[in-house]
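*Asks:* Next one to model:
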Amino acid sequence: MSDRDQTVHYDSPAGGWGSLRGIARIFGEEWNTPAVMETLARQNKPGGFMCVSCSWGKPADHHAFEFCENGAKATLWDLTTRRCTPEFFAEHSVTELRGWSDFELEQTGRLTHPLRYDRATDRYLPCGWEEAFAEIGRELRAIDPKAAVFYASGRASLETSYLYALFARLYGTNNLPDSSNMCHETTSVALKKVIGASVGTVVFDDFSKCDAMFFFGQNTGSNSPRFLHPLQEAAKRGVKIVTFNPVREKGLEFFINPQSPVEMLTGKATQISAQYYQVRPGGDIAVLMGMCKHVFARDDEARKRDRRVLDVDFLKQHTAGLEEFESKVRSTTWESIEAESGLSRADIEAAAQVYVEAERVIGIYGMGLTQHVHGFENITMFVNLLLLRGNIGREGTGISPVRGHSNVQGQRTVGISEKPELVPLDRLATQFGFEPPREEGMNTVAACQGILADEVRAFFGLGGNFVRAIPERDRMEEAWTRMRLTVQVATKLNRSHLVNGEVAFLLPCLSRTEKDVQAGGAQVVTMEDTFSCIHGSIGHRVPASEHLLSEAAIVAGVAKATLPPNPRLSWDAWVGDYARIRAEIAETYSEEFHDFEARKFTPGGFYRGNSARERIWKTETGKATFTSPKMMSATGFDDAPGRYRLITMRSNDQFNTTIYGYSDRLRGIEGTRDVLLINPQEMRRAGLEPGQVVSLLSDAGDGVERAVHGLVVTPFSLPDNCLGGYYPEMNPLMPVTHHDEHSKTPAAKSVPVKIRPTAEFRPVAPLEPDGHDTRTADGPVGLDRA
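*Replies:* I've put the predicted structure just below:
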């Protein structure tokens, strides 16, 4: 019996009937009602609404259905008929609700009324909007602005994000962390350093013009499934796709297009990756070093024939630091590269030869590169490889970080940043007649450390599930309750709403699918996709409750109750007509948002530009800069007996901390999230058996006890010395100090842990022959009580 036969896995391609079943098994009959289908038909199209899930581009030449399985789940999650009313909170204390799972909490449905936490009864009680605004304002005025944190998830529109950042600075703080601090902040820091632009250089059309793509640490099938359409088209026209990932993700192996009747009927799948390598977690620097080594070797051979592999003209005109980098590459041994990457020289050279032979190459990556202690070096090494052959700043080439949340990139664009140098503060000062704070604010890690040290007194959360998403969760939850004020804006209940400060409010908002009618009529909002294109969005569904406010109205209401009068602040006018907010954005960011109102519904979005794409390098050297890493491993810790590298993963039934169900179909794991994934050989070396229950313990060596218990040993295809587990369940194992050295992004893709076995066994859930489990998502969690 092969090791693959002993592991859980999924034998079908990504997409296909599995995607349709994946939607239907969670939402039942509700998902294909006429009203819901009408809403889905408008998704990601001009005149419709932009998906609240990932930030993948919205092409001008769109499909009949421009949504994927996860996008449909996100939309249906908002359109649920369930309601979480004041009567629900009268029946359930906050302490009781803390015992519910993430899935159960969100299954209670849409929040309907503004709520205030009553500590005496341990319950949320309904309150009026003006009452909430007034009390929040009083509390904020009594707190030092430097001790308040204004966090934003990636769902808020550009209009709301602009007002939110403006409010925080008018209040007196740059403490504006957002969800990018937890995922792609490493991108922003690394790309800014070496190419002078903090976001990717690729646009949607580049995927139809490249000859090769290289993927590092990005799970397209679960995290950005609409990407599979251009990938399939590319593979069919002969583009070589090479993937490096510790996990064999099904979406980068085979795909059946659910919108193709022929493929659905015949079951004929397209092979996506021509080469797929399971690199060790943290081994990407070594892989890229080996690929660069091969490029230099092929260039040496070409020079003997008066040819070149390197793009000599580009390197001379546009780059700096090549000589030092080349010396570093040539002095690095293949033995060290193989040892750290876990791959053979032959495999790395085979991948590098694809690069050498391709005229136009796109480099694609996700959090598998960013979330390491040396994630910065992961990304700069990837840029090094692309620069060698001039693969930045030409059509069909570039670096393409795939962003997660739908507007997380856009929020940074319009001012949500703790870094004052990234925001045009002088323009804001002139525009609104105030002196903005100039000192650096708190990012996510600094905010966590401030809360642990009792230095943060107030936390305002514009969406998201901050307490559940961050490292060091157990310690953070205990410290959280010592804050004076916590305010959460949300559409649904989650765990962050159950860990409250002395004064706490839960404020429900409209979803992006719903009509946003203000004094000036129905409103449009905008957001930015991963390709720096701006899209308009308008909701058409009746709001879940007449008591909901838009996010912009909530931010403005709190701001008016907090700030002193200022004739240049038109909060009521801005909320009455969002076009007025867009006019302010266009004044602050005139180069990128000129003619904003006229362009907001441009098919495919309007491009706000990227200097590096034009080969204008806004770096210290004035050129694209090669960097020479001082390390070969991105983990930031040494291997030791009994120490494993834990990677945290998201399931197919999940988006960030939102859990749609208990089916990780594309990995063959059903009915549970309490698993420890380990390859069969490593399992045998550790003396473990399938189904054995174990605990994972932190092996960070800092003297702090951290543990996650009750995990079922599950054989799975992973590299040696590597373990896998689900995010956010594994977060308690990650120290808040375990982060990228430059960006402070939590290093969730290589966490040092050890295993503690127990005598308990639980059966590993069997699958049906086609890889599907027939149980419903609510089977293991008892939703009847919710």
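
*Asks:* When you work out contacts or count neighbours from here on, use the C-alpha atoms and nothing else.
*Replies:* Noted.

*Asks:* Quick one: list the elements packing against the helix ranked longest in the chain.
*Replies:* In the chain, with assignment by DSSP state H, the single longest helix is helix 284-303. For helix 284-303, the contact count by 3 or more Cα pairs under 8 Å, 6 or more residues apart in numbering; DSSP states H and E identifies helix 322-331, helix 334-341, helix 345-357, helix 375-388 as packing neighbours.

*Asks:* Please generate a structure for the following sequence too, so the two can be compared:
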Amino acid sequence: MTKKQIDAEVVHSDSPAGGWGSVRGISRIFAAELDRPSVGKTLMRQNKPGGFMCVSCAWTKPADHHPFEFCENGAKATLWEQTTRRCTPDFFAEHTVTELRGWKDYDLEQQGRLTHPMRYDRRSDTYVPCSWEEAFAEIGRELQSLDPQKTVFYASGRASLETSYLYALFARLYGHNNLPDSSNMCHETTSVGLKKVIGAPVGTVVLSDFKTCDAIFFFGQNTGSNSPRFLHDLQACVRRGVKIVTFNPVREKGLEVFVNPQDMSEMLTGKETVISCQYHQVKAGGDIAALMGLCKQVLAAEETSWRDHNRHVLDVDFIETHTVGFEVFAQKLKQTSWEDIEAASGLSREALAEAAQVYIEAKNVIGIYGMGLTQHFHGFENVATFINLLLMKGNIGREGAGISPVRGHSNVQGQRTVGISEKPELVPLDKLATLFSFEPPREKGMNTVEACEALRRGEVEAFIGLGGNFIRAIPDREAMEAAWTSMRLTVQIATKLNRSHLVNGEVAYLLPCLGRSEEDVQASGPQTVTMEDSLSCIHGSLGKAKPASDQLLSEVAIVAGLAKATLAPNPKVTWDAWVEDYGTIRNLIEQTYPDMFRDFNGRLFTPGGFYRGNSARERQWKTESGKAQFTTPAMLSAIGVGDAPGRYRLITMRSNDQFNTTIYGYSDRLRGIEGTRDVLLINPAEMARAGLEPGQVVSLVSDAEDDVHREVGGLTVTPFSLPDRCVGAYYPEMNPLVPLWYHDQASKTPASKGVPVRILAS
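*Replies:* This next block holds a predicted model:
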């Protein structure tokens, strides 16, 4: 994007979410794969019973599916996996690892699917091919020589329940609970926050609730880019009169207007559905204040209604029977001034009163949130205060109401369900001990931030990555890359080349695996894997596409191969039998978690998935008090540092042409930004106050008050609709600006939605 292309008006998109723009986005990727006609057939099986589950977002898969049950990003993810491009040993022979570290993320993944197991050769600075037997044997010898407590087994959010169960078992048989996963970087605040206040670490809503709710409140979630299939359900809600109120610093197109690409009449006429009846651009970090304003208004309405009409607005029976802490919270609301709420939220009292009125008038309310709440220094208070709002009218634990965090990666929630957790209290260790005749480690393991901190201290000797792009996703990237090479062993299990594969320990392996859309044939025949969606439903997934290479192994087989080479034999730990038939792994999951996985193998392809249950939905509060907990926030801002002259709050964001760290292209059409990711988004008034011009190239520098210089340069100043003192830029490019210590205080989730920065003009 050149200076000439940027005028004094804000950059924006005139197109709705969905519509022809979505079709063109898919077509751009699909055009590159026309020589592989089976791709179309593969897409038609996506997210359907008996088909395979998308590797992109974790939004639920409906029983009454559409003919095309995939969105733009889901189609891109499948086409990306089904590419005809191959990253072969010949490619690695032609390029040193040092050279490849200078490539952009997009260009690395454009090399296509990895085809052979590879070993890093330090003398030539290249990857060289090796056999699977060699890789397993050497990795096993290395792990045997190391202290298990100084190893880290990371998992991205895409590995199946079967793989995840075995991976967690491998770690504990080896001797540690160091099992960080991608949830640590996005929704760990949810797991910690919801567990504390309602006793369940995940959302309480199921898909049918959207058919009976009266209002939906959104905080910090970008549906259009991150979970576009959700727009079908939101459109249906709007059409039957549901009011949707959105709080987000960024005006995301998917929560403004939507044209359904599966409705030909809408496509031909351009008829749009307005999604949000109110859209409030809350200041980054101002959600606690906004929620306190809503709650304060609801409490005032209760007092007025009871005084004038002898009628309650609050659900007083629910509050008295099912909650604790309301009186203290109510007193805090009364003591908190509207002036402080307005200053911290960036919203007027009138705007908050208008939003609160929707909540007051609605019988059933669903609360939706994303990383705009979780990725803050005081993210726990964000989540807990949202729960306060819902508890005031009993909107937890009944039909048509509840809390629904929208998860990102396709099985990130499910991995935690079956044991990938650094917290031993969340895992049935006694059952594992009985099933496999060993004593599991009881010490708390390392989460992502703790693993990074230990690595910088020289206390991590080995890292195994089950998918993902860990180095690109973590905070303080430059410092972490510098520390990374001090490790003895690094192992990466992946489908495509990425940045994390290019920063290695002394011994390093790159192990290619099957994709989820590909056929996985073992001794007992084609195998099914499973995953859990955002709404706690379990789905079977059966890939049928031809694998990208005959050298690929499944994730299950790779984990088993590593474990066999590392661990002493145990007659109750039958890795070979588990690889031969994944149904035997599901039997183990059912034995370990009988309440959630009853008749697991018999329910694999239940239309819409089978619901594993949620105690809070049944109003069984597994909290310390035995009741749902009102909390009283001690602050109104979720930002970890105070305001200062020249200091801005950086919001990191994703484009609709990426998923997590995977960059599909350079078209953020839902924001009107084309051809680049090197932009600094800022509103025109702030631009003028800072003396900046549209198109000017600047740097962002950290203003975290820790005397560490962090800088990202080459950013083009781009006018954009954001609140005052807030700027926006793309993830993961901005990760070097996020200090490792700057995280939610309860969960250690990196606070990437309110990073203190300054603008450095050239």
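
*Asks:* Overlay the chains and give the TM-score.
*Replies:* Overlay of the two chains. TM-score (TM-score structural alignment, normalised by the length of structure 2): 0.99; 756 aligned residues with a Cα RMSD of 0.9 Å.

*Asks:* Turn the helices and strands packed on helix 284-303 of structure 1 into TSV, columns for mean neighbour count and distance to Glu96 of structure 1.
*Replies:* Shown next, in TSV, are these (neighbours: other Cα atoms under 10 Å; distance: least, Cα to Cα, whole Å):
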stretch	mean neighbour count	distance to Glu96 of structure 1
helix 322-331	15	57
helix 334-341	18	46
helix 345-357	19	53
helix 375-388	25	39
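
*Asks:* need those helices in JSON lines with distance to Leu166 of structure 1, can you?
*Replies:* Converted to JSON lines, those look like this (distance: least, Cα to Cα, whole Å):
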{"stretch": "helix 322-331", "distance to Leu166 of structure 1": "42"}
{"stretch": "helix 334-341", "distance to Leu166 of structure 1": "45"}
{"stretch": "helix 345-357", "distance to Leu166 of structure 1": "45"}
{"stretch": "helix 375-388", "distance to Leu166 of structure 1": "30"}
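
*Asks:* Quick one: closest of those to Gly128 of structure 1.
*Replies:* Of all these, helix 375-388 sits nearest to Gly128 of structure 1, with 45.9 Å by Cα to Cα.

*Asks:* so where in structure 2 does the next helix-or-strand element following the closest one end up aligned?
*Replies:* Following helix 375-388 of structure 1 in sequence order, the next helix or strand is strand 398-401 (DSSP states H and E). Counting by TM-score structural alignment, strand 398-401 of structure 1 lines up with residues 402-405 of structure 2.

*Asks:* just to revisit the earlier point, buried residues of the longest helix of structure 1, list them for me.
*Replies:* For helix 284-303 of structure 1, a neighbour-count test (16 or more other Cα atoms under 10 Å) marks 284-296, 298-299 as buried.

*Asks:* After superposing, tell me the mean distance of the match of strand 398-401 of structure 1 to structure 1.
*Replies:* When structure 1 is superposed, stretch 402-405 of structure 2 averages 0.2 Å from its matched positions, counting by mean Cα distance after the TM-score superposition for structure 1.

*Asks:* distance between that stretch and the chain's centre?
*Replies:* The chain centroid and the centroid of stretch 402-405 of structure 2 are separated by 15 Å, computed with Cα atoms, centre = their mean, to the nearest Å.

*Asks:* ok, now stretch 99-116 of structure 2?
*Replies:* 23 Å.

*Asks:* Tell me which residues are up against it.
*Replies:* For stretch 99-116 of structure 2, contacts defined as Cα atoms under 8 Å, 6 or more residues apart in numbering pick out 81, 83-89, 129-130, 494-499, 502, 511-512, 548-552, 662-665.

*Asks:* Near the aligned residue in structure 1 for Cys54 of structure 2, how many other residues are there?
*Replies:* Counting by TM-score structural alignment, Cys54 of structure 2 corresponds to Cys51 in structure 1. By other Cα atoms under 10 Å, the residues close to Cys51 of structure 1 number 30.

*Asks:* List the residues that contact Cys51 of structure 1.
*Replies:* Residues in contact with Cys51 of structure 1 (Cα under 8 Å, 6+ apart) are 43-44, 67, 71, 74-75, 406.
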